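S.K.: Below are the sequence and a predicted model for it; my questions follow.
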Amino acid sequence: MFIVLFLFLVILMADSNSFEDQECDYLFKAVMIGDSAVGKSNLLSRFAKDEFRLDSKPTIGVEFAYKNIKVGDKLIKAQIWDTAGQERFRAITGSYYRGALGALLVYDITRRVTFENIKKWLHELREYGNSCMAIVLVGNKSDLTHSREVNEEDGKALAELEDLYFMETSAMENINVEDAFLQLIRKIYETTIQKNLEAKLNEPIPPIIQPGRQIINIVDEVTATKQYSCCYK
């Protein structure tokens, strides 16, 4: 119980801190999900700090990191959240997904069961997350080819079936790590721009009133005339 309360405090602090930095053009929150020990923490560490630890320990609850990314002429601050894959931390699910615009869905290519559990994580993501969320499916530990249990073709087939982006990565050898995150951030940016454009196009156009003129509701005038005539038949 104490751990869950502590995690909620961490989440609230992250949300409040996100509004303090006004230097960026956009602040995007993205989450990382998948089974425990698929390499989520090392992917985030490699992306945010270019670090990798062989002795990396399981995440306890939630961790997050920031990184500034340039997309076109816009500066985007990416807030990436990493969560524990263990079931005992699922109580924080709703708060974890709140405000997230994208997700990295990670499995371990050397453990078939982590790939089979992707549909469970995808269901949770679509249940609690934003309906327009950008999702990149990541098969991590691609450097361990001798221990591979999931073919790259399997990952591509699942991504195509579920309409996801797909990429294999290696946090250890720094293969495609930055590309995976950048692809996610760019997709979030494109979706955000598209939604802003649609919102502007759907805004009602206010009437233009020229000085000294009065707007007359013609429908009301016609209705009033008809009612007046009926009374004197």
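M.R.: All right, it came through fine. Small disclaimer: the values here were computed from a predicted structure and weren't measured.

S.K.: hey, let's count contacts and neighbours off CA atoms from now on
M.R.: Will do.

S.K.: What's the end-to-end length of stretch 93-102?
M.R.: 15 Å (CA to CA, to the nearest Å).

S.K.: And for residue 221, the neighbour number?
M.R.: Residue 221: 10 surrounding residues under other CA atoms under 10 Å.

S.K.: Residue 122: what's it in contact with?
M.R.: residue 105 (CA atoms under 8 Å, 6 or more residues apart in numbering).

S.K.: Would you mind identifying the next helix or strand past the strand or helix carrying residue 193?
M.R.: Secondary structure assignment for residue 193, by DSSP states H and E: helix 177-201. Downstream of helix 177-201, the next assigned helix or strand under DSSP H and E is helix 218-231.

S.K.: related to what we said a few turns ago, elements contacting the helix holding residue 193?
M.R.: helix 40-49, strand 102-108, strand 134-140 (3 or more CA pairs under 8 Å, 6 or more residues apart in numbering; DSSP states H and E).

S.K.: now those as CSV including distance to residue 121?
M.R.: Listed next are those as CSV, based on distance: least, CA to CA, whole Å:
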stretch, distance to residue 121
helix 40-49, 14
strand 102-108, 8
strand 134-140, 11
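
S.K.: and residue 12, how many neighbours does it have?
M.R.: Neighbours around residue 12, by other CA under 10 Å: 13.

S.K.: one more structure, for comparison:
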Amino acid sequence: MQEDFATERKEVTLSAEEFYGTAWHWGIGEVLHRLDLTWNGPKQAPERLPAWVSDLTAFSFQGCWMRYHLEEEAGEEFIHCCEGQVIRGERMREASSSFKLCGEQVRESLCRAWAEKACQSIRTEENLAELPAMLLSRNEYDTLIPRLKEMELDELMNRLAVHSGDHEGSIALARSLKRPSSHGEILFYGRHSGCERLELHQVRFISTDHINWILRESAGEREDWLIASPSSRHKFQAMLESWLMHSPSAETYGKSP
């Protein structure tokens, strides 16, 4: 590429349809599928895009896609790192996305800045409750989430306790689920030289004024586990930075209990 990305940042605004085609062109169509972003249109970048976006194809890359709900605000953003170049995208209420591409010289600071911004939806700096991680059934948890508004707090506590065997932790998690200050999900993705498979790990988070939860879950269809761990904002940010800068293996994010 001819542009000097270290001294000049560039931006382009795309419609959702244009971005979906571009994402498939980059090789992350499976990420869209996992996020239930169905796309049946052209799986290529629109012709009008500048080369610094349309030429962004490589066998090795990694990124994070985050969706969050913070009080009355809902947001969606991602960061995509490829061969020392970085694109940050954001989609709020409008069906459009804004992308920024920067050079390798600023990759570390840009990734740290994105991770710090992503953690703004994590309300509690340090957890006030000393609780161990809880092991749950992912399938059972997914059946409870759509019923949160109609379920009484005691019923939710009991359902969690039955499947986790942790009464105290179930009380804390149930209260967080019923009255979250913020919540969301992050999809970690990556592909590396020598491996054709796209690596995917989903992490959910729940935050209140007293406690944050990180929920890691099984990725395989034949596995059924979910681990809910109390976490500080610092640990949450470190997890994001670690993936973007060091790209750990599945042992870190997808290991079963």
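M.R.: That came in fine, so what should we check first? What you are looking at is a predicted structure, and each value in this text was computed from that prediction instead of being measured.

S.K.: What does the TM-score come to for these two?
M.R.: Once superposed, the chains reach a TM-score of 0.31 (TM-score structural alignment, normalised by the length of the first structure), with 122 aligned residues with a CA RMSD of 5.4 Å.

S.K.: before we move on, the earlier item: right, so of the helices and strands packed on helix 177-201 of the first structure, which gets closest to residue 200 of the first structure?
M.R.: strand 134-140 (21.9 Å; CA to CA).

S.K.: Okay, angle between that closest one and helix 177-201 too, please.
M.R.: Interaxial angle, strand 134-140 of the first structure versus helix 177-201 (axes from the mean of the first three to the mean of the last three CA atoms, to 10 degrees): 170 degrees.

S.K.: What are the buried residues along the next helix-or-strand element following strand 134-140 of the first structure?
M.R.: For strand 134-140 of the first structure, the following helix or strand on the C-terminal side (DSSP H and E) is helix 152-162. Across helix 152-162 of the first structure, burial judged by 16 or more other CA atoms under 10 Å covers 155, 156, 158, 159.

S.K.: Tell me which other helices or strands helix 152-162 of the first structure touches.
M.R.: Helix 152-162 of the first structure packs on strand 134-140, strand 165-168, going by 3+ CA pairs under 8 Å, 6+ apart.

S.K.: How about residues contacting that helix?
M.R.: Against helix 152-162 of the first structure from outside (CA under 8 Å, 6+ apart): 137, 139, 165, 166, 168.

S.K.: Count the residues that sit near the last one.
M.R.: Neighbours of residue 168 of the first structure under the rule other CA under 10 Å: 22.

S.K.: got it, and the second one?
M.R.: Close neighbours of residue 139 of the first structure, defined as other CA under 10 Å, add up to 26.

S.K.: Not counting residues beside it along the chain, what's closest to it?
M.R.: Nearest residue to residue 139 of the first structure in three dimensions, chain neighbours excluded: residue 168, at 4.5 Å (CA to CA, 6 or more residues apart in numbering).

S.K.: And residue 67 of the second structure, by the same measure?
M.R.: residue 76 is the one closest to residue 67 of the second structure (CA to CA, 6+ apart), at 4.5 Å.

S.K.: burial measure for the one you found, as a count.
M.R.: What residue 76 of the second structure shows, counting by other CA under 10 Å, is a neighbour count of 18.

S.K.: quick one: it and residue 70 touch, right?
M.R.: No: the pair residue 76 of the second structure / residue 70 is not scored as a contact, 11.3 Å apart, by CA atoms under 8 Å.

S.K.: Packing partners of the helix or strand containing residue 63 of the second structure?
M.R.: Residue 63 of the second structure is part of strand 61-70, with elements assigned from DSSP H and E. Contact analysis of strand 61-70 of the second structure by 3+ CA pairs under 8 Å, 6+ apart lists strand 73-82, strand 182-191, helix 233-246 as its packing neighbours.
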